[in-house]
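Q: Quick one, what's the 3D model for this:
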Amino acid sequence: MFRAIATVGGWTMVSRILGFLRDMLIAAKLGAGPMADAFFVALKLPNLFRRLFGEGAFNAAFVPAFAQMLTQRGPAAAQALAERMATLMILWLALLMGLGLVFMPQLMQVLAPGFVERPEKFALAVELTRITFPYLLLICLTALVSGVLNALGKFAAAAAAPIFFNLLSMIALFALAPFVATPAHALAWGVTLSGVVQLGFVWWACAQAGMVLNPLRAPSLAPEVRQVLRRMGPGLIGAGVTQLNLAIDVIIASFLPSGAVSYLYYADRVSQLPLGVIGAAVATALLPLLAKQIHAGQPLSAHRSINRAIEISLILAVPAAVALAVLALPILAALFQRGAFGPAEALATSHALIAYAFGLPAFVLVKVFVPGFFARGDTATPVKIGMFCVALNLVLNLILMGPFLHVGVALATTLAAWANAGLLAYLLHRRGKWVADRRLRRIAPRLLGSALAMGVVLAALSWWLAPGAGLQGVGWLALICALGGGTYFGLAQLSGGLDLRELGRLIRRRR
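A: The predicted structure follows:
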């Protein structure tokens, strides 16, 4: 599992770094005004469907079924299942895409109802979303093929594919901007083009792995296909509750003063670096592993895998959350404060980032606990918890948006994430599917204490050393983070929360 997490996490880190470069360019060109708000809404809709239908609900239902078919009936039967699901996905998403393009104004009234009172902003959001909407079909098929690769134990290509999204977005911003109406239009076309490239890349990787998929197989509702569809329905909420909460954030933020959507986007992008590197990597590696262990009759191995996944998550997510909360403003100033993105925008965004940072461990733990249900074919329980948390997020949004504006929106998402993680952990424990073992109980408080001590050191260093934003600010920020990281790992080693020698052995084994 460590090898898979390292592979996915490494490629995800590269993608996130390129994503920061892309967002720095967007901030400089678009800032945090109406054009940026419209583009981020246009990007949110296909990304929401991708994470729900593609990476979330579909993979939660498909990967365990594919792994079971591969283990019990062989590669040919597993390939047939993947091809049948690809055909159904193409038919379903093509219909959805056609309806979305036709009824986009009505759909935008649901996604960003606050834009209706600003006709120019509303019209721009509709136009940009129509350009990005085909990305939905392309990236969902990419998620399907990536699921096949992950179940085959091939994680690198699927984790590297998002790099093309960031590269092509940056290229489009420079190459297409002179030929289209606005820089936002150039970005939108770059998004759709990246979907074509990502799909082609993972399809080629799957063929290299010995499984050449044919998406034109005649539609079939074989028993195994119906099983995936039955599990996929409830999984829409169970696997995608965080994305639904973020979609609610956009809807609520559209009623707030101009710039609120952009503040939340930039803050979410920064918080997504550790979430993507840690949470997505752990979840991607854990789901097929648990499915194989459970279907092979190895419950103790599955139990141990969950505990080690939690351990890895805490080792990385807790200090990342503390660092983001303490260094929110220096991070945003160093990354984005240039061009149309000034000090006022950086300050407003930093408040949202602090709120998101407190929820980072919860976001990661949700990605660890949900596979514990999905690997056993139980999509109903995460659905019930997810529905409750979506409702809770909406209520908290309505309560907190008045006094705290966009910060209240981010805080509501954080509180809902902690409720989600807590309920998932409680039910897994009560059903005997997970118990925190002695090792986890011993190291968790020590990791927390080390991270809090690191936070004190970071606060002192940022006050003493950081001279401001810009290029120099990036250098000082890197120095502060390096000193903080050394403090955390040193204290964790001394307190017994982390064994760096064991980590070194795992890395050498990975190499």
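
Q: CA only for contacts and neighbour counts going forward, please
A: Fine.

Q: Now for the nearest residue to Ile248 once chain neighbours are set aside: which residues touch it?
A: Leaving out its chain neighbours, the residue that sits closest to Ile248 by Cα to Cα, 6 or more residues apart in numbering is Leu394, at 6.9 Å. In this structure, Leu394 makes contact with 245, 248, 412, judged by Cα atoms under 8 Å, 6 or more residues apart in numbering.

Q: hey, where'd the helices end up in the stretch 1-150 of the chain?
A: Assigned by DSSP state H, counting those that start in this stretch, the helices in the stretch 1-150 of the chain fall at 2-30, 34-49, 57-73, 75-102, 104-111, 119-132, 135-151.

Q: between these, which one is nearest to Val322?
A: helix 2-30 (19.0 Å; Cα to Cα).

Q: Between helix 135-151 and that closest one, find me the angle.
A: Here helix 2-30 points in a direction 160 degrees away from that of helix 135-151 (axes from the mean of the first three to the mean of the last three Cα atoms, to 10 degrees).

Q: Give me the buried positions along helix 2-30.
A: For helix 2-30, burial by neighbour count (16 or more other Cα atoms under 10 Å) applies to 2, 4-13, 15-16, 18-30.

Q: Please provide the structure for the following sequence as well, for comparison with the first:
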Amino acid sequence: MLKGLLTVGGWTMLSRILGLVRDQLLAAMMGAGPMQDAYQVACRLPNMFRRLFGEGAFNAAFVPLFTATLTTGGEEEARKLAREVFGVLLTWLIGLCVLGEIFMPGVLRVIAPGFAEDGNRHALAVTLSRITFPYLVLICAAALVSGVLNGLHHFGMAAAAYLAFNVVGITAILFATPYMTSVAHAAAWGVTLSGVVQLGLLMWAVRRAGFPLSPLPPRLTPEVRTVIRRMVPGLIGSGVTQINLTIDTIIATLLPAGSVSLMYFADRLNQLPLGVLGAAAGTTLLPVLTRHLAAEDHEAAHAAQNRAMDYVLLLTLPAMAGLLALAAPIMTFLFAHGSFTVEDALLSAQSLRAYAIGLPAFVLIKVLSPAFFARGDTVTPVRVGFLVLLVNLILNLLLMKPLAHVGPPLASSLAALLNTTILSLLLIRRDALRPDAALAGRVVLMAISSVIMALGLYGLNAMLPAPPTSGRTLWLAMLLAIEVPAGGVVYLLLLHAFGVLDLANALEGAKRRLNRRRG
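A: Reported below is the predicted structural model:
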């Protein structure tokens, strides 16, 4: 499982880094204002579908059934299942896309009610949304093919294909903008074109894996009905985080212009560790749990769940601490260029801190949800999801006025903490989760090490002078080049001192793996 997690996490990390480059271009060329707001809202719906299907409900419903069919019925039965689901999925998605294109002005009044007061911003958002909306068909189809590859334990290409979103996006922004009405139009076309590239790469990969797929005419077979029955409630159960972020966007459109943009760039940085660790752990854990449970090896399933929690918290806790301590210099270094001012970056850093508070909870939701899905239970996460959605909405309404662009991110973080707590308690109550004393002790020591590291970084920043106006980017680059590795070293040394990690053994293991690859 660790190998799969590292494979998916490595490709996801590269994708997130390219995503930061893409976001830097968007920030520099559009700043934090009406055009940026319109573009980000236009991307909200297709991106929500991407995250729900690529990392949530569809995988939760399809992968366990596909894996079980592959194990018990063989490749032909599994391929038939995948082709049947493919046909139904494409039919539904194309119909949804057509309706979305026709009724997009009404859709925007729901997800961006604040734009109604600004006719130009609303009109631009409608145009851009119509350009990006076909992406949901392409990326959801890609999610099915990716799920097949994951079920076959071909994790590499399934994760690598998502690089296309950022590679194509960067290319469109840089080279298509002169031929478009605005950079926002070029970026929007880049989103849809990236979906074509991603689906093409995955179809090529699954054929190369000896498992070619083509959709069958849509038929609601018993197996397809099972996938739908598990998927529909799972859209809420596994997608609570994304739905909460959409609620944040709805609320942000009611705040001053630029609030959507400030929250977007903060969320993008928060998504770096969340995507790398949460999505990777959830993607690799689900088929592992399904296999153990199918073999009725419950001890192995519990051990796998605990290992996944240990792995992600080992990295997520210091990531949270680092973002809290270094939010301002990181956001200023990355985004305070061109039309995106230093003041914009500092305001966005406030949103980032609010998101970072809930980072461990966001990641743990990805690790805990497969424990329900692997057991065929999508109803319980739905019930929890409804409660969390209600709490998030109430918190948003309470915090939006006094905290402005910080309120919605803080509401999402608090809702995620509640979600994690409820899911954990339910799993423990059902004996589906057994966090042992060793895991609890390690987590406490990881948390203490992260706090010490963060306090050291925060104290160092407080003692340093403000970055100069001239040469600010170079000054911040040098500062972060020292502080980030230093924080990592301090964290590792503390883990070693507390007995959580044996650095000598870890280095020796890394050398052995490196030598095996060279050999």
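
Q: quick one: TM-score?
A: Put the two chains on top of each other and the TM-score (TM-score structural alignment, normalised by the length of structure 1) is 0.98; 510 aligned residues with a Cα RMSD of 1.3 Å.

Q: Restricted to helices, list the contacts of Leu394 of structure 1.
A: Counting by DSSP state H, these place 245, 248, 412 in helices.

Q: so which of these comes closest to Lys433 of structure 1?
A: Each of these was scored against Lys433 of structure 1 by Cα to Cα, and Asn245 proved nearest at 27.0 Å.

Q: what does stretch 100-108 of structure 1 rub up against?
A: Applying Cα under 8 Å, 6+ apart, the set of residues contacting stretch 100-108 of structure 1 from outside is 122, 125-126, 129-130, 133.

Q: Neighbour count for the residues you listed - can I get that in JSON lines?
A: Written out in JSON lines, the entries for the contacts of stretch 100-108 of structure 1 read as follows (neighbours: other Cα atoms under 10 Å):
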{"residue": "Phe122", "neighbour count": "21"}
{"residue": "Ala125", "neighbour count": "27"}
{"residue": "Val126", "neighbour count": "23"}
{"residue": "Thr129", "neighbour count": "28"}
{"residue": "Arg130", "neighbour count": "21"}
{"residue": "Phe133", "neighbour count": "25"}
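
Q: of these, closest to Met69 of structure 1?
A: The shortest approach to Met69 of structure 1 among the contacts of stretch 100-108 of structure 1 belongs to Phe133, at 32.9 Å (Cα to Cα).

Q: Could you check which residue of structure 2 pairs with the closest one?
A: In structure 2, the residue matched to Phe133 of structure 1 (TM-score structural alignment) is Phe133.

Q: Now that match: closest residue in space, sequence neighbours ignored.
A: With sequence-adjacent residues excluded and distances taken as Cα to Cα, 6+ apart, Phe133 of structure 2 is closest to Pro46, at 5.9 Å.

Q: any idea how far Leu360 of structure 1 is from Leu273 of structure 1?
A: 10 Å (Cα to Cα, to the nearest Å).

Q: what about the nearest residue to Tyr355 of structure 2 once chain neighbours are set aside, how many neighbours?
A: Of all residues beyond its chain neighbours, the one nearest Tyr355 of structure 2 is Pro409 (5.2 Å), with distances taken as Cα to Cα, 6+ apart. Around Pro409 of structure 2 there are 33 other residues, counting by other Cα atoms under 10 Å.

Q: Return the residues in contact with Pro409 of structure 2.
A: Contacts for Pro409 of structure 2 (Cα under 8 Å, 6+ apart) come out as 245, 248, 263, 351-352, 354-355.

Q: Go through those and flag which are in strands.
A: Taking DSSP state E, every one of the contacts of Pro409 of structure 2 sits outside strands.

Q: if I pick the most centrally placed residue in structure 1, what's in contact with it?
A: With distances taken as Cα atoms, centre = their mean, structure 1 has Gly276 as the residue nearest its mean C-alpha position (5.2 Å). Counting by Cα under 8 Å, 6+ apart, Gly276 of structure 1 touches 9, 12-13, 16.

Q: Would you mind putting those residues into CSV with distance to Ile310 of structure 1 alongside?
A: As requested, these are arranged in CSV below (distance: Cα to Cα, whole Å):
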residue, distance to Ile310 of structure 1
Gly9, 15
Thr12, 19
Met13, 20
Arg16, 22
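
Q: burial count for the closest residue in space to Val342 of structure 2 that isn't next to it in sequence?
A: Using Cα to Cα, 6+ apart and skipping residues adjacent in sequence, the residue nearest Val342 of structure 2 is Ala336, 5.0 Å away. Residue crowding around Ala336 of structure 2 was assessed by other Cα under 10 Å; the count is 23.

Q: In contact with Pro46 of structure 1, which residues?
A: Residues in contact with Pro46 of structure 1, defined by Cα under 8 Å, 6+ apart, are 132-133, 135-136.

Q: Likewise for Ser305 of structure 1?
A: If you count contacts by Cα under 8 Å, 6+ apart, Ser305 of structure 1 has them with 1, 286, 290.

Q: of those, closest to Gly114 of structure 1?
A: Nearest to Gly114 of structure 1, judged by Cα to Cα, of the contacts of Ser305 of structure 1 is Leu286 at 39.6 Å.

Q: Isn't that closest one up against Val370?
A: No - counting by Cα atoms under 8 Å, Leu286 of structure 1 sits too far from Val370 to count as a contact (10.0 Å).

Q: Tell me the buried residues in the helix ranked longest in structure 1?
A: Secondary structure of structure 1 read by DSSP H shows that its longest helix is helix 343-374. Across helix 343-374 of structure 1, burial judged by 16+ other Cα under 10 Å covers 343, 345-374.

Q: And the helix or strand following that helix, how far out from the chain middle?
A: Along the chain past helix 343-374 of structure 1, the next helix or strand (assigned with DSSP states H and E) turns out to be helix 380-404. Using Cα atoms, centre = their mean, to the nearest Å, the mean C-alpha position of helix 380-404 of structure 1 is found 19 Å from that of the whole chain.

Q: how much does helix 380-404 of structure 1 deviate in direction from helix 343-374?
A: For helix 380-404 of structure 1 against helix 343-374, the angle between stretch directions is 160 degrees (the same axes, to 10 degrees).
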